[in-house]
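1. Next come a sequence and a model predicted from it.
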Amino acid sequence: MTSQLFAALLRDHRRRARMTQHELAVKSGVSVRAISDMERGVSAVPQRRTLEALADALGLDPDRRSALAEAARPARDAPSGVCALPRDLPDFTGRRAELALLAEAGRPGSRTVVHGPPGVGKTALVVHAATRIAGRACFVDCRGSTPEPAAPDEVADRIARVGDRCDLLILDDVADPAGLPTAAGQAVVITSRRPLPGLGTAIRLLPFTVAESVRLLTAITGHPDSGHVRAVAGHCGHLPLALRAAANRLAVRPAWSMADLAGRLAESDRRLALLSVGDLSVWRRYASAYAGLSPDARRAVHLLAAPGMETLVELGFVAELAHLYARSITGGSVADGHQLPLA
C-alpha cells in the first residue's frame, strides 16, 4: 500500500496545479483509477516510471519531485512489506486452465515455472493464483529483464528476512536460474520470459483467446461487446498488457468511442504510441526484451522483420519468435514442444 504521506502529497500537488484526477490522467498517461487509488492510499507502491510521469505532468520542481519519491519509499521498504504480494487485479480475466494448474503449485516442496513473452500477464496470473491458495505468499522481484537484475545474495537476503513464515514463494522475472536459493519445504512459483528446463512443472502462457480479450476490454471500459471491441482486441494481438493499455487510453479520452479507438489502432504507424499509457507500455516492455537478446537473436529479429511480418514486429511478438529461431541457428532445437506465442 502507498503511505498516507504520499497519498496526501499527491492529492495536494494535484489540487495546487488546479487539476482534476481526470485532467492529471490525460496529461500523465496514468489511469484515473490508478490516481484515485494512490490518493486514497489503497494501491500498491507506484513504479518509478509512474512517479516520473505524475511529477512531469504536475510540473514539480526537483525538490518537490524528490519529496514525492521519498514519501513513496517508506512504503516500499517497510519491514511489513518485505516480500509482500502485489495487489491483485480487481478485473483479472480468464486463465481458468492455468489457474487450475497453479492450484497444485501450493503443495509444499512443489516448483512451477510460468513462462511466456513480455506483457502476456505472467505476474498478474501468479499473484491472482496466490490469493486463492491457503497460507502466506511471499513475492520477490528478481528484475531479470531490467539492466540491474537482483543478485543472488539480494534475493536470498529478502527470503531470509521472511523466514519460515512463507508457505508460497514467488520469484518473479527470473532470467538466470543459476544461484536461485533453495527454499526447503516451500512451494515455489517462478515467472520468466523464457523456458527454464529442469526447474519444475512448466506452464507456458500464451496471449488471450478472443473471448478473454473481449471480457477484459468490456470489464475495464464498460463498453458492451461489439465488432469494434473485437477489432481493438485484434489490433492488440490479444496481449493482456496491450489490451489494458488500450482500455486505459480510452478511459483518459472520454470523448472517444470504441470505434474511434479501433480506427486509430488500425493505423500501424501509431499503434505502439497508443499502446503506451503511463506505466502500461508495450513498447518499453519489448524494448527491454530486445536489449536482453543475444547478438544471434537480434539478428533474427531483423531477419524476421520482413514483408508479411509487420503485425508481429509492431507488437513485439517477434522478440519471442527471435529467441526460438536463434536457438535453431545456434545449434538448439525449436522442435521440443514449445509453441509459438501466436497459437
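-> On my side now, so go ahead.
2. rest of the way, CA atoms for contacts and neighbours
-> Fine.
3. Am I right that H13 is in contact with A57?
-> No - if you go by Cα atoms under 8 Å, H13 and A57 don't touch, sitting 10.4 Å apart.
4. hang on, V188 is in a helix, isn't it?
-> No - read with DSSP: H, G, I helix; E, B strand; the rest coil, V188 is strand and lies in no helix.
5. could you check the distance from it over to R95?
-> According to Cα to Cα, to the nearest Å, V188 stands 20 Å off from R95.
6. more neighbours, those two?
-> V188 (25 against 16; other Cα atoms under 10 Å).
7. Does the more buried one touch V114 like I think?
-> No - applying Cα under 8 Å, one finds V188 not in contact with V114, separated by 10.9 Å.
8. quick one, what contacts T93?
-> By Cα atoms under 8 Å, 6 or more residues apart in numbering, the residues touching T93 are E212, R215, L216.
9. Identify the residue nearest the last one in space, chain neighbours excluded?
-> The spatial neighbour of L216 that comes closest, neighbours along the chain excluded (Cα to Cα, 6 or more residues apart in numbering), is T93 at 5.9 Å.
10. how close does that neighbour sit to R161?
-> 33 Å.
11. still on that earlier bit, in TSV: the contacts of T93, plus neighbour count.
-> Putting these into TSV (neighbours: other Cα atoms under 10 Å) gives the following:
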residue	neighbour count
E212	16
R215	18
L216	21
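12. Next up, a structure to set beside the first:
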Amino acid sequence: MGTTTPGGLAPLLRRLREAAGLSQEELAGRSGLSVHAISALERGTRTRPYPHTLRSLAAALGLTEDERTRLFGSVPARGAHAAAVDVEAVTPRGLPRPVTDLVGREEDVEQVAELLSTSRLVTLSGPGGVGKTRLALAVATRVSNRFADGVALVELAPLLDRDQVLSAVADAVEAGRDPGRAVLDGVVERLGGRQLLLVLDNMEHLLAAAPEVVALVEAVPDLKVLTTSRAPLRVRGEKEYAVEPLDATPLPDGSASPAALLLLDRAQRVSPTWGERSSDADAVAAICERLAGLPLALELAAARARVLDPTSLLDRLDSALRSGPRDLPARQRTMRTTLDWSNGLLDEPAQQLVRLTGVFVGGTTLADLESVAHLAGATYDVSEALESLVEHSLVVAEPSGRVRMLEPVAQYARDLLHESGEWDAAARAHAAHYLALAEQTAPSYRRGDQVSALTRIDLDHANLSAAAERSLASEDLETPARIAWALWLYWWLRGHHAHGRRLSEAVLARHDESADGLDSLVVARTALAAATMAFAMDEVDGAARWWQRAARHGSSDDVVAANSVAGSGLVALARGDLVVAEGLFREAVRHAEAAGDEGEWTWALSHVWLGTVMLLRGRPEEAVDLAQAGLRSASARHDRLSSYIALYNLFQAELARGDHAAARLHLQDGVRLSLETGDQGNLAYLLDAGAVLAAAAGQHARVPLLLGAAQATRESLGSFGYGYYRPDPSAIAAAEADARSHLGGDRFDDALDTGRGLGAAEAAAMLSGA
C-alpha cells in the first residue's frame, strides 16, 4: 500500500467519521459492517482491515479521492506482525511466543504482575480451557525484566508422578545431576544467588509435589514461582489468583464483550469478514453467552468459522466443540477431552457429584445439593466432594452461597449422567426436592414473608421449571400439576403468565389423553392455575372455562370452591354483569369462611371485589366499607398483595367521593407495597391512577410521563393488566386531554416517550410525591 499515514488508521477514521457527522452506529449501517468492527478500527485493536472493508468505509463516508488515498495509506502492509496485547514486544529467552494475541486479559496481566511483586509463590487457578497458560506466559513476559536471570518454563502436563516435578525443574534450569544426593539440593545449588522466575504449568495432577515446590522457594530467597493449576496448591505462602472466564456481556455502549472480541479475532483468522455484518451481532453474543466466555470453548468454536456463519455456528455449537486446532495439546483439542482430564483428577465420590450436579439448572445451594443427592441414594459426604469440585474449578462458588457450573461444564456433566445410566434417578430426585420446596414456600406468598419467599423462588425458578418439564416428558403428571398449583401466585406476581399457562394447560391436556390420569382435586387445582394465568393475559373466555372445570372437579373442597367461584365472579365483572358478579363474590365469601385459615386470602379479596361492584354501581361509601374489610384482613396477615389490591379500590372510591388527600395516601401506600413485591402489573394501574391524580392537582407535566411508563410496563408484560381492576377510562382520557391542552401536542408526546423509558423505581418516585 506504500507509505502509511502518520498517526495510523484509528485516529484518521475517527476524524473522517466525525467530519461526516456520523455516529459509529450510523457508519456501521451505511457500510454494512458491525458496530464492533467500526469500534475496533477506531480503538486501534484492529489495524489491518481488508481492502474490501476499506472500500465499504470510503463509500459510506463519501470520501474524496485524496481522502481515499489517505485512508488506504494509513494501513500497514499485511504480514507486519502486531505485538500481543499487554505483552512486551520481545519474548524472553526460554518462553514460547504464542502465534495469536492475548485478548481481554489486560487487567488480569496487571493484577498478577502486581502479585508477583509482593509474593514469591502465585498460583493461577481456574477451569480447564480458561486460559491459565496463556495468561502465565503473558505475565512472565511482562515481568521478565525484573529478573536478572530470566524466566524458566516447566511444562508439567506430560509428567505422571510427583517425583518427576523437581527433576523437570532441574532440567529446565540446567542443574547438574548427582545420583548421590537429592534433586532438590542440586536445584538449590544451581539457583543460589540467582534472580529467576520459575513458571510451573499445569500442576493440577501433581499437587502431591507442592511441598517440594515450597521447600525450593524457601531455600532460594531470590526465586519466585508462578504455577498454573485447576486447583490451588493449598500450601503456606501461596497467593491464589482465580482466572475467570471472559465477560460475555456486551458493554453498555453496545460494543462487543471481551469474549466476543476473542471469538471475532480467532474466527476472522480463518474467515476475514466473519461476524462483521450488523445482523451477526446477536448470534455472536449468544455464542459467547452459551459458552460462558470460556476461552478454549470460544477457540474451538471459532475454528469452524471457515464453513459456518455466526447463526449456523450457534445452531451447531455442540458439534463445533468436538474438534479444534491440531497444535493444541491433545487434552485440549475438544472440550470433552479437556473436561475428562479434570474429571480424571477426582476421586470417585467427587466424580459422582460432578455427574449429579449436571441435573441442576442455573445453580443451586449446598443444602439443595445435599437433599437431591440423598434422594438419589448418594452415600458420600456431599460437602467434602463439593469442596473438591470447587478446588478443581469444575464448580463456581458464588459470594451469595450458591454454586454453579459454567455451561460447557454443565453440559459435560449432563452427558456423563446420561452415559452412566443415572439420569432418570437424578431427575426424579431433583423434581421431588423442588416440588417440596415449591409447596413449602407457597403459603408465604399470602403472608408477611412473601418478599423473601419470592426472592427464594427467583433463585430457583429455572430448577423448578426444569423439574416440571422433565416430569411431564416422563409421563409423571402429578409433579408438574402440583408445581403449577404451588407456583401460580408466584407466576402472577412475577409476570410469568405465559409460562405458567402453558405448563398448566399442557398438564391438563396430557391428563385428558391419559387412561391413568390425575386425582380430581389435583385436576381442579391445576385448572385454577391455568385460569388465573389466562385471566392475567386478558383471555377472559379461556379463564372462564378453566374456572368452571375447577368448580366441577373440586366442589367438595372449600378452598378450590372459593377460588373457582371468585374467579367466575371476576369473569362476570370483566363482562360488566354486576348482578352475577355480586352473587358469585358473596358465594365465594361463604366458601372461604368454611375453609378457615386457608380461605382467609380469598375472603379478603372477595370483599375488595364486592367493593368494586359497589363502586361501579355508584355507591362509593359501601365500596369503602367493603374494601376496608379486605384491607384489615390483609394487614393483619402482612399480606402486601391483597393490601395493594384493596388500596387501589380505596383510591378509586375516595377519588369518586372527591377526597383527593385520602386518595393520594392510598396510592402512595399501594406504590410502596407494589415495589416491595415487584408486581409490575399492579404498578401499571397505579401509574394510570397517579396520572389522574396529577391532572386533578394541576401537575400537567407528570401526566404523560406516568401514562408512558404505564404503557411500557404493560407491553413488557404482554397483557393489558388485571381484569379484577375496573379503572375509569374516561378519567384517564380526561387527564390526558387536559395535560395535552396545557403542554401542547409535541411536548406531550415527547414526555410520553420519555415516560416509556422510565424504570419502575423512577416512575414510582413521581407517584410517591403526587
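-> Received, thanks. For clarity, every value in this text was computed on a predicted model and none was experimentally measured.
13. re the thing from before, map the residue nearest to L216 of structure 1 across to structure 2 for me.
-> Superposed on structure 2 with TM-score structural alignment, T93 of structure 1 falls opposite V103.
14. all helices for the stretch 101-250 of structure 1, in order.
-> 122-131, 152-162, 210-221, 227-235, 240-251 (DSSP state H, counting those that start in this stretch).
15. quick one: which of the ones you listed is nearest E23 of structure 1?
-> helix 240-251 (11.5 Å; Cα to Cα).
16. Show me what the closest one is packed up against.
-> Helices and strands touching helix 240-251 of structure 1, by 3 or more Cα pairs under 8 Å, 6 or more residues apart in numbering; DSSP states H and E, are helix 210-221, helix 227-235, helix 258-265, helix 268-274, strand 276-277, strand 280-281, helix 282-291.
17. relative to helix 227-235, how tilted is it?
-> Using axes from the mean of the first three to the mean of the last three Cα atoms, to 10 degrees, the direction of helix 240-251 of structure 1 lies 140 degrees away from that of helix 227-235.
18. which other residues reach helix 240-251 of structure 1?
-> Against helix 240-251 of structure 1 from outside (Cα under 8 Å, 6+ apart): 29, 31-32, 119-121, 207-208, 213, 216-217, 220-221, 232-233, 236, 256-258, 261, 274-277, 280-282.
19. Surely Q711 of structure 2 is in contact with R756?
-> Yes - in this structure, Q711 of structure 2 is within contact of R756 by Cα under 8 Å, at 6.8 Å.
20. quick one: R230 of structure 1 and R215 touch, right?
-> No - if you go by Cα under 8 Å, R230 of structure 1 and R215 don't touch, sitting 10.2 Å apart.
21. Would you point out which residue is most central in structure 1?
-> G119 (5.4 Å; Cα atoms, centre = their mean).
22. what about Q111 of structure 2, neighbour count?
-> Quick note: Q111 of structure 2 (other Cα under 10 Å) scores 13 neighbours.
23. Could you do E98 of structure 1 as well?
-> E98 of structure 1 has 16 nearby residues by other Cα under 10 Å.
24. Quick check: A367 of structure 2 vs R756 of structure 2, distance?
-> For A367 of structure 2, the distance to R756 of structure 2 (Cα to Cα) stands at 42 Å.
25. Which one of the two is surrounded by more residues?
-> R756 (20 against 12).
26. How about the contacts made by the more buried one?
-> Taking Cα under 8 Å, 6+ apart, one finds L705, G708, A709, A710, Q711, A712 in contact with R756 of structure 2.
27. how about the helices in the stretch 651-770 of structure 2?
-> 660-677, 680-696, 702-717, 729-743, 745-756, 760-768.
28. deepest of those, which one?
-> Using mean count of other Cα atoms under 10 Å, the stretch among these with the largest mean neighbour count is helix 680-696, at a mean of 25.
29. In structure 1, what stretch matches that helix?
-> By TM-score structural alignment, helix 680-696 of structure 2 lines up with nothing in structure 1.
30. Just want the angle from that helix to helix 660-677.
-> Using the same axes, to 10 degrees: helix 680-696 of structure 2 against helix 660-677 is 150 degrees.
31. Could you check how far helix 680-696 of structure 2 is from the centre of its chain?
-> Distance of helix 680-696 of structure 2 from its chain centroid, counting by Cα atoms, centre = their mean, to the nearest Å, is 31 Å.
32. Show me what that helix is packed against.
-> Using 3+ Cα pairs under 8 Å, 6+ apart, helix 680-696 of structure 2 is in contact with helix 478-494, helix 660-677, helix 702-717, helix 729-743, helix 760-768.
33. V99 of structure 2: which of the ones you listed is closest?
-> Among those, if distance is taken as Cα to Cα, the winner is helix 702-717, at 47.2 Å.
34. For that closest one, name the packing helices and strands.
-> helix 680-696, helix 729-743, helix 745-756, helix 760-768.
35. Turn the ones you listed into CSV, including distance to A138 of structure 2.
-> Below are those laid out as CSV (distance: least, Cα to Cα, whole Å):
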stretch, distance to A138 of structure 2
helix 680-696, 49
helix 729-743, 61
helix 745-756, 47
helix 760-768, 45
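36. who's in contact with the helix or strand containing Q628 of structure 2?
-> Element membership for Q628 of structure 2 (DSSP states H and E) is helix 620-636. Residues outside helix 620-636 of structure 2 that contact it (Cα under 8 Å, 6+ apart): 600-601, 603-615, 640, 642-643, 646-647, 649-650, 653-654, 656-657.
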